[in-house]
Every structure is written in structure tokens, then in C-alpha cells.
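Undergrad: predicted coordinates and the sequence they were generated for:
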Amino acid sequence: MKIWYDVSDLVSWKLPHLTGIQRTTVGILNGLVEQVGDVGLVRYDVKAGRFFALTVAELPASVRCHIRDRAASNVAESETAATVPARVPSGRVASRPDRRRPSRFKMDLFRGTDGEAEELRHAFRQFKTATRQLRKSLSSWVGRRLRTSLRGGGLATPPHAMRDPTLNPLPAQDAATFIAAGDALVSIGATWGMAGHGRAVAAVRGRGVHVVRMIYDLIPTIKPQWLEPAYTRSITAWVRSVLRESDRVLTISEFSRREIERYCQESRFAPPALTVVRLGDVLEGSAAERSPAPLPRFVPGRPFFVCVSTLDVRKNHRLLYDAWTQLAVRRGGRCPDLVCIGTPHLRVADLLHEIGQDRAVNRHIHVLHGIEDSELAWYYANCSASIYPSKYEGWGLPVAESLGQGRMCLASNATSIPEISSDLPEFFDPYDVYALVLLVERVLDEPDWVQARERIIRERFRSTGWQETAAQVLGAITGAARETGAPVWPRLAQQRAAVAPSVVSMQGAKSA
């Protein structure tokens, strides 16, 4: 049996750094390669409607630099790079020797008072966010119009057809014959926007290939108020496809597993076995691996808290704004800074406008994006504490990252977040502004308490490496193969005995 690993969402990756799901995809791939050795890569081609094999060299450079077989060359480069002391007293942006000198046009464009330049930069960021959303909306609208025309005015995917796969026959597909019967296809990336991907997986599975896929959470399906309707419909159809056309479904928390079970019961169909895996939370270039940590591009001039999260309604940055509004009144010039690291997403333009125009807090709240792991490690190492106020999560990786750095974490007590650690974060209700204000002030006013808590965190919290996550994925693959009597590697059988992920079969539970 050979493992084929789906990297479809990495092939067209354009950002200079990896974010949540893509970091997970690469981290598990590195762990699988380390433990198995021979792992084939595949990508889905939308036009051809099938999978193709590819090599690491065909991935973008921003992805290749995180793949294990390129790590050696990166280490050699990092050893020759100049290091900078971990802290500076000023609030200026740290200079970098390799930074290009800005063009004369840019220098003239941003010349003026600090307030004028910041207002212009904020307006430009809002323009980019609005343009990106307009492009998505237009694409969704055109797609709906085309599907309606082709189907004579009917719905693109009638609800009854989604409920029963026998009422929605799949067209014939080229089933990527290089993937042999008895092999395993592992797909854990963001493939829900790829038309026909589910049909290609079904065609491969029909040839006797074991399919293992990942559902991180059901947020778009059961919490549609936070997303665009077209996106909700697309994700819901993808979720149903994953549950129907998989031999085993991975998820990232017991909370998500329970949500999937409940959704399947309400939809009246049984999914395949569910396996919970714990995500890796070790940062590349973290403070533990590199000392001292290099300076980031922006260094706050006051004590600061850090929130690492996409800027989204669900992530609850409104609570942070309200809390800092109170802190500015209560503490005056002693109000700390807040560094929000993440890319703006849906429905936060108005909030960012309020923050930018609010003279009481705009000098204290800083929104950054495009931050590398080495910079992120610096913010964790030098902040007063991290904050994670999310209303709903499938896991909550930044909480684990913060604890892994040995730092105090003020975390929401909602959904899956307490699974990361039930007693090491300082929890608060994500709808209680005053509770968060009191925790922030306690961190600032009681340094001895913070030091004692962080000492306990360093002693008791155990970070999870991506090799451990990959071992759990291997256990799920091996389990799916054994259920069908397919041969597996002898050492994988031993690996499965050593790392036993929780498996729940809805089919078995129903018959029991």
C-alpha cells in the first residue's frame, strides 16, 4: 500500500507564508515522509476533472521552503544570517539589512504627517479587502447564473439529491489509474472550492483506493450567519461529499466530532468512522529553536498583548476593541498596546474603520498581517500575554502555540478551546467584556502571579509535534486498510499500537 497525499490547495498558493490549513497540510506531510519515506504527491486539475501526480519541485517556492527535503539548504542560509538582539526600547519599525529602499513614488506618496499616512494606508487596506470580496461575489453570482441556465432554471444541487447519493449519479471520471487499488489517498487541504474534486475522489475510491479526508469544523454549515450564503452552500455540499465518499474522516477535536455526529443524525445518514487527531503546535523558528529571536518589522513601544487570528466576526475582535476602550479610560497613559496578527476577512471593515478613527485607542491597537513564524515567535516571547477571544472554534491553534512558548494565555471558554488545556489558560466568557478587562489588568498589576502561572505552564504543558500528528493520521490510514483486509507496512502496525487515536463509528453505534 502506498500513500498518495493531496496537495491541490498548495499548488496555487500565492501568499509568502503559510496559514492555518496550509500549515497543517505541510506539517502532516513532513511527518508522513519522515515515518514512511515514500509518499506520493497528487493534485486535482479542475479542467481535466482528475488527479495528476507531481513532485515537490512543482510546488510554489513559498511552500517548498517548508517541505522537509529542502530544510537542509534553508539551515545553511539561516546560519549565515545576521542576528539582532531580542528587544529594543523604542517603538520604531526594526530595520533589516536586506530590505529594499522604497521607490521615489512610494516615498512621495506616504509623505506627510503620521496620521495622514496611516489613514491612507488604512484606506488602501480597506480597498484591497473590498476588491477581494467583490471578486468572490461576482464569481459566485456568475457561477449560479451559469448553473441555472444549464439546468433549465432549477437549483444547482437540489436538497433531496444531496441527501441521497443514489438520486445524484456521478458522471464517469478518469480515476487516475496510477493510484492502485489498495493504496491510500489522504486529502486534508482546503478543496471545497474546487469544482468536481468530490467526484474525482469518488472515482478513485470506486477503484478500491482507501480514502481518508479531513473535516476541521462545521462552522459554515451550522453557523451560516458568519459567512456569505454562497460560501455556506458550497461548504455544506463539500461536507456531505466528504462524509459519503470517505473510508475514514479525520477531525481535530472531540467537540468537532460531536458536532459532526449531531449533524449526521439530524441529516439522517451515517458517516464513516471518525478519528480525532491533535494538531501540531510547534512554531518553525520558535524561541526554543533560535535564541535570541530576531526582531519583527514592527516593535511596540509599550507593554503589549498579542492576538493571533484571522480578523473575522467569529473571532470576536469587537470584544477586544470594547475592552481596550475601557482600558484606555481606566488606565490612561498606562494603557497597554494590543497587536492583532491576522488577515482581515468578512464583515470587519466597519470595525477596522472604528478602530482607525477612534483617537482614544488607535495608537494602542495595531493590526499586522503577513507575519512570518520567526516574527510570531518574537511576539509570543515578548508580550505580556496572548489573548484568544473566539466565539466558536474547531480547535484554537494559537492557544496551544502560546502555551507551547510558556506564555500566559487569556482564552475564550467556548466550544473546543478548553480541550487544548483545561486548566493552564485563564478563561473568560467571550461575551463578557468586563471579565476580559479584569484579566488584562491583573496581568499588568500582578507580575508575581503571572510568573508563577507561566512557571506552571512550562512545567506541565507538552507541545505536540507534527510527527505526532502524522503518526495519528498513519494510525487512521492503517485502520481503514485493516478493515478491508488490505496489506499494510509491519512498522505501521506497531505505530498504530503506540499512537491510538479515538475512533467512533456511527454505523456501529447505531446498530448497538
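TA: Now that the structure is in, tell me what you want to look at.

Undergrad: for the rest of this, base every contact and every neighbour count on C-alpha atoms.
TA: Noted.

Undergrad: and the next helix or strand past the helix or strand where residue 76 lies?
TA: Using DSSP states H and E, residue 76 sits in helix 71-80. Sequence-wise, the next helix or strand downstream of helix 71-80 (DSSP H and E) is helix 104-109.

Undergrad: name the residues of that following helix that are buried.
TA: Of the residues in helix 104-109, none is buried under the neighbour-count criterion (16 or more other Cα atoms under 10 Å).

Undergrad: hmm, who's touching it?
TA: With contact meaning Cα atoms under 8 Å, 6 or more residues apart in numbering, helix 104-109 is reached by no other residue.

Undergrad: okay, now residue 161: neighbour count?
TA: 12 (other Cα atoms under 10 Å).

Undergrad: right, I mislabeled it, should have said residue 259
TA: Neighbour tally, residue 259, other Cα under 10 Å: 17.

Undergrad: put this beside the first:
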Amino acid sequence: MRVAFDASSIGSGLGGDETMARALVRALVRGAGPDDEIDLLFAAGVQPDVDRASAHVRATVEPRSSGPRHFLRDLPRWVGGLMPTPEVLVSLTHAPCGGGVPVALMVPDLSFEHLGDAFPRPTRLRLRSIVRRQVRRAAGVLTISEFCRSDLISTYGLGSDVVHHVPLHVDPPEHAPQADELDELRRRLDLADPFVLYVGNLHPRKNLPAAVDAVRGARRRCPALADHRFVVAGATWWGSEAHPGGADDWVRFLGRVSDDDRHLLVHAAEALIYPSRFEGFGLPPLEAMARGTPVVASNATSIPEVCGDAALLVDPDDIDGMADALVRATTDDPVRSSLIAAGHRRARHYSVERTAHGLWEALRAIALEPAPIPAPTR
């Protein structure tokens, strides 16, 4: 089977979208059989990180263009020029306008349908208009949790056989960091005190002000946490969000961090807090679990599905409950030990092999009975 994959979002700096693309490419290559062939499209400046020994992989590198130009011109031109013709193209969020290849459209979540006020109006209208239309035109739809699969079926009236669940995976750490690595990180980032960590962008749906209030409450009610900082590792979204928490000097905003620093921060944190109101998957809790860091997370959307019993789950509007959970996760030794053990088990469940199996199973089903490809509109 020949599969094409638009991996041009890798290197874009788009946070979770880029992480998802990397995970899917890795799983696609890992799960390929001896008769499978893969075409990958990367943006210029990105070093393709694929194991070419496990499958026949061809990587094309082209300059990254703007969203409309990419989907209207560059992606159709690339996929239309591939020989032999792929049996299916994997495209993320939006599909190409043309190309003549059945599309497996990855839609990671429908937050723009349910939390419209969290998006700039032009973005909200664009996503609602285009995604609604393209999921019906696609040969099949991929998504990253059972929650999102059900949401796509109910929101857009899609058939249950059209929407396929492909879970993401978390990479186990290659090694536990040495003490000198953590000391150097603390010096470089001025993190002398113990800290609670948030990892992710600052999109309004992430509910970061609630996390600030919860850490503030935990510091006030528990003397053992009075000197803890709250460290936020993630970039603003659309460049418009103000940093919540005002001038509190115990709240540190690091902006986007490198993968290496992210790994060290998660290891060094006393706990990870993840208060999001809407997630298609929610990878940071699993990253924390894989590194032995207790997790406090919201009980909304896909997060309970992903975290299972390995996190303390709280209503995203329950600030007091979130503060209490932080106190337990950081100071109650039996609770902390239980979360760490359960977290390691949960992280192992989300392996790259599981992602690869789900992805290839979905693509083979889509290629076997693809939906008709509508004629391009003029």
C-alpha cells in the first residue's frame, strides 16, 4: 500500500499540531510492512526524522507557504505528481483542493465548534466552514480519541464507519536526567524554588487563569507549598493572550521551550497541572506520567479517557478542588506514590506500536472502500 502524508506542519512552531504530526509520522513509518511505501512532504529547513530502514520512504522538502496557498496549490501539486499514485493521503485539519487522491482527514478536535468565544472570529468562521465541508468530502476521517470520534459523529452527522480513532503515543524518556543537568536548568531559568508546572500553549481553552488561582490557593492553605512557584512553559496563541496572574512574582512564564528543556522541566516539577476545558487528547499529562511526575487535570472532554486512574481529576471550574488536589499530589506521600506508579502504567499503554496499529488499520480500511472524490468546485 502506498500512503502520502503532509508533514509540512513539522517545524512550524504550532505546538500541539506539530507534536501530533511528529507522532503520526513516526507511527506511520514504524508500522509499515515490507510492501508498504510512504511519501512524506516536509517544509524546508526541517531535517526529516524517519527511519528509512523499516519501510520504503521518500521524503520531499519544499518551502513552507501560507495556509491557503499550501492547500490550494502546493499540496495538490505535490500529491498529484507522485508516481505511482498513492492510495490515500493523510492531511491534517484541512484537505487539499484537488490532487486526485482519496484523503484521510485528521481532525484532532472540534473546540472551534463548542468554544467559539475562545477563537478569533475569522478563525472560528474559517474552521467551521471548511472543516464541516471537508469531513463530508473526505474518504475517511481520523481523530485522536474516542471522545473526538463520538463528537465528530454527533456534531457532523457522520457515519460511525467513516470516523477512525488513532490514539497518540508518549515516548518514554531515554534516561533520567542527572543532578547536574537539573541544577544547570534551574540556574539558567532561575528556578531556585520547587515548582508546579503547566506545559502547553496559552490558548483560552487551556483555562490557565484557573490554574494560577489553584496554585495560589494551595500555597495559602498548605505551609509546605508556600515557597512553590508556578512555572508555565508554552507560547501564546495568535499573540493576543495576556499572561494570567498579573504581577505575582511566584508565577514564571518561560514561553515556548526546547524539547530538551521540556523533558527536564517535567522531571523537575513537583506536579503537573492541566486544567483545560477542551482537549482532543491531552499529551502533557502522559509526558508527566512517563517521567514519574504526579498529575492534576480537569475532568473535561478527552482528558479522563487519556488519564484513566493515573491522575487526580477535578472540574475545571472548581478552583478549591484543584487546589486540594495539588496539595494531595505534592504532600500526601501515599497518594503521590500511587499516582507515580499508575502514571508509569498509563504511559506505557500509549505506545508508538499502538498508534501505528490504529493508523495503518484506519488507512487500509479507507483505501479499501474510499468515499467518492467529488469534482473540484470552480
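TA: Thanks, I have the structure now. Computed from a prediction, not measured in an experiment: that's the story for all the values here.

Undergrad: TM-score for this pair?
TA: The TM-score (TM-score structural alignment, normalised by the length of the second structure) is 0.80; 342 aligned residues with a Cα RMSD of 3.1 Å.

Undergrad: still on that earlier bit, quick one: the helix holding residue 76 of the first structure to chain centroid distance?
TA: 26 Å (Cα atoms, centre = their mean, to the nearest Å).

Undergrad: now do the same for residue 343 of the second structure: its match in the first structure.
TA: Residue pairing (TM-score structural alignment): residue 343 of the second structure is matched to residue 457 of the first structure.

Undergrad: isn't that match right up against residue 424?
TA: Yes - in this structure residue 457 of the first structure lies within contact range of residue 424 using Cα atoms under 8 Å: 6.2 Å.

Undergrad: quick check: neighbours shared by the two?
TA: Common neighbours of residue 457 of the first structure and residue 424 (Cα under 8 Å, 6+ apart) are residue 403.

Undergrad: distance of residue 137 of the first structure relative to residue 263 of the first structure?
TA: Distance, residue 137 of the first structure to residue 263 of the first structure, by Cα to Cα, to the nearest Å: 28 Å.

Undergrad: ditto for residue 335 of the first structure
TA: To residue 263 of the first structure, residue 335 of the first structure is 44 Å away according to Cα to Cα.

Undergrad: neighbour count: those two, which is higher?
TA: When residue 335 of the first structure is set against residue 263 and neighbours are counted by other Cα under 10 Å, the residue ahead is residue 335, at 21 against 16.

Undergrad: for that one, which non-adjacent residue is spatially closest?
TA: Distances taken as Cα to Cα, 6 or more residues apart in numbering place residue 328 nearest to residue 335 of the first structure, at 5.4 Å, with adjacent residues excluded.

Undergrad: same check, this time on residue 254 of the second structure
TA: Sequence neighbours aside, residue 233 is the residue nearest to residue 254 of the second structure in space, at 5.2 Å (criterion: Cα to Cα, 6+ apart).

Undergrad: residue 257 is in contact with that neighbour, correct?
TA: Yes - here residue 233 of the second structure reaches residue 257: they are 6.4 Å apart, a contact under Cα under 8 Å.

Undergrad: can you give me the strands in the stretch 201-350 of the second structure?
TA: Remark: strands assigned in the stretch 201-350 of the second structure by DSSP state E, counting those that start in this stretch are 229-233, 251-255, 271-274, 295-298, 312-314.

Undergrad: re the thing from before, what is the aligned counterpart of the residue nearest to residue 254 of the second structure in the first structure?
TA: Checking TM-score structural alignment: residue 233 of the second structure goes with residue 341.

Undergrad: in the first structure, what residue corresponds to residue 314 of the second structure?
TA: Taking TM-score structural alignment, the alignment pairs residue 314 of the second structure with residue 428 from the first structure.

Undergrad: just give me the neighbour total for that match.
TA: Residue 428 of the first structure has 19 neighbours, counted by other Cα under 10 Å.

Undergrad: gap between it and residue 439 of the first structure?
TA: Distance, residue 428 of the first structure to residue 439 of the first structure, by Cα to Cα: 8 Å.

Undergrad: what do those two both touch?
TA: Joint contacts of residue 428 of the first structure and residue 439 (Cα under 8 Å, 6+ apart) are residue 410.

Undergrad: which residue is nearest the centroid of the first structure?
TA: residue 20 (2.0 Å; Cα atoms, centre = their mean).

Undergrad: quick one: what's aligned to that residue in the second structure?
TA: So, by TM-score structural alignment, residue 20 of the first structure is matched to residue 16.

Undergrad: tell me the secondary structure for residue 39 of the second structure?
TA: strand (DSSP: H, G, I helix; E, B strand; the rest coil).

Undergrad: list the contacts of it.
TA: Applying Cα under 8 Å, 6+ apart, the residues near residue 39 of the second structure are 2-5, 57-60.

Undergrad: which of the residues in the helix or strand harbouring residue 508 of the first structure are buried?
TA: Using DSSP H and E, residue 508 of the first structure sits in helix 506-511. Neighbour-count burial for helix 506-511 of the first structure flags residue 506 (criterion: 16+ other Cα under 10 Å).
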